[in-house]
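In: I need the structure of the sequence given here:
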Amino acid sequence: MYQKSLHSAHAATTRLRESVRTKRTELQWFRQNVKLISVLRGQMEYLEEFALLEHNYSCSLSGAIEALQASTLRLPVVGGARADTQNVKEAIYSAVDVMHAMGSSIRSLLTKVGEMNSLVAELGSMSAKELSSLDECRDLLKMLTTTQVKECSLRTHIAQLGGLCAGVTTAM
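Out: Below you'll find the model as predicted:
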C-alpha cells in the first residue's frame, strides 16, 4: 500500500517536473520573441524616418537638377554668340553652390544610411541566431517528448512486471 502511494507520489512529482520544465521552455521562447519584437519595433522607426529623408533628398535633388539645367540652357553656345561674363560667372557660382549643398546633403544621408545598414545587419544576425535557437528548442522538445513517452512506457512495463511478481508470490 505504501509502495503504491509512494509510486503515485513519484509519478505526480515527475509529471510536475516535466510540466515546470515545459513551462520554463515556453517562457524562454516567449521572452526571446518579445526581445525580437522590441528590436524590430525600434528598427521600424528608423525605416520610417529614412523614407522621409529619402523623399526630402529626392525633392532636393530634383530642384538641383532643374536649377542646373536652367543655368546651362541659358548659356548661348552656338553661332558666335556672346554672353555677359558677369551673368555666366553668377550662373556658374550658383551651380557650384547648389552642388556644395547637394554634397553636404548627400554626406549627411550617407552617414545615416551607414548607421542604418549596420543596424539592419545586426538585426539580421540576431534574427538568424533566434531562428537557430528556436530550431534547437524545437528539436529538444521533440527529444523530450520522445524520452517522456519511453519513460512512461518503461514505468508501465515495470508496474506490470511488479504486478506479475506480486501475483506469483501470492500464488506460492
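In: okay, CA-based contacts and neighbour counts for the rest of this
Out: Fine.
In: which parts of the chain are helices?
Out: Ranges of helices within the chain are 2-73, 85-171, based on DSSP state H.
In: compare with the first, here's sequence two:
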Amino acid sequence: MLDNCHIQYRFLNARAAAVARAKTSAAQKSLFGLAERITGLRESVTEKRVEVERIRREQTLCSVVDDQVPYLDQWCDLEGDHSSCLTGVTSALYNASLRLPVIGNVRANSEEITEVLNSAVQLLEPLSPCVQTFLPKVQEVDDVAAKLAQVIASERSLIEECGNLLYQAQHMQMREYSLRSQLMQLKQQIEAT
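Out: The predicted structure follows:
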C-alpha cells in the first residue's frame, strides 16, 4: 500500500514537473517571440526615422532650389542683353587696341584715344546696372550653395553615425541572443539538478 502511495506521489510530482516545464517552455517561447517583435518594431521605427529625415532634407533642398528658379528665369531674359553688351565692349576694345601704334616712332592723336576710351566707357555704362542687379542674386546663390554644402556635410556625418549605430544595434542584438541562449541553458541545468 505504501509503495502504491509512493508511486502515485512520484507520478503526480513527475506530472506537475512536466506541466511546469511545459508552461516554462511556452512562456520562454512567448517571451522570445515578443522580443523578436520588439526588435522588429525598433528596426521599423529606425527605418521610419531615417525616411522622415531623408524627406525633410529633400524638402529643404526643394525649397532652396524653388527660391532660385525665379532668378534663373530672369537670367534667361537678361542673358541676351548681357551677351550683346559684352560682345560690344569686346569688339570696341579690340578695335581700339588695333588702332594704337605698338612699334616704331609713331605718334598717336590723344583726342582719338580719348574718344575711343569714352566710347568704351559709354558701352560699359549700360552693363553696370545689369551687373549691379545680379550682385545680390549672386550673393544669395552663394549663400544657398554654402548652406547646401553644410547640409551635405551634416548629412554625410549623420549617415556615418547611422552606420555606426546600425553596427552597434546588430552587435547588441547578437549579444542579446547569446545571453538568452545562455540563460535558457542555465535554467535547464538548474532544472536538471
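In: any chance of the helices of the first structure in CSV, plus distance to Gly79 of the first structure and mean neighbour count?
Out: Below are the helices of the first structure laid out as CSV (distance: least, CA to CA, whole Å; neighbours: other CA atoms under 10 Å):
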stretch, distance to Gly79 of the first structure, mean neighbour count
helix 2-73, 15, 13
helix 85-171, 17, 13
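In: how near is the equivalent of Met99 of the first structure over in the second structure to Thr133 of the second structure?
Out: Under the alignment by TM-score structural alignment, Met99 of the first structure pairs with Leu124 in the second structure. Using CA to CA, to the nearest Å, one gets 15 Å for the distance from Leu124 of the second structure to Thr133 of the second structure.
In: point to the residue nearest the middle of the second structure.
Out: Centroid-nearest residue in the second structure: Glu155, 3.6 Å away (criterion: CA atoms, centre = their mean).
In: which residue in the first structure lines up with it?
Out: By TM-score structural alignment, Glu155 of the second structure lines up with Glu130 in the first structure.
In: next one: its match from Thr111 of the first structure, what distance?
Out: In terms of CA to CA, Glu130 of the first structure sits 28 Å off from Thr111 of the first structure.
In: then Val98 of the first structure?
Out: In terms of CA to CA, Val98 of the first structure sits 20 Å off from Thr111 of the first structure.
In: re earlier: the match of Met99 of the first structure reaches Val89, doesn't it?
Out: Yes: here Leu124 of the second structure reaches Val89: they are 6.6 Å apart, a contact under CA atoms under 8 Å.
In: got the angle for the helix or strand Asp3 of the second structure falls within vs helix 127-192?
Out: Here Asp3 of the second structure, judged by DSSP states H and E, is contained in helix 2-99. Interaxial angle of helix 2-99 of the second structure relative to helix 127-192 (axes from the mean of the first three to the mean of the last three CA atoms, to 10 degrees): 170 degrees.
In: what do we get in the second structure for Val164 of the first structure?
Out: No Val there; residue 164 of the first structure is Leu. For Leu164 of the first structure, the residue aligned by TM-score structural alignment is Gln189.
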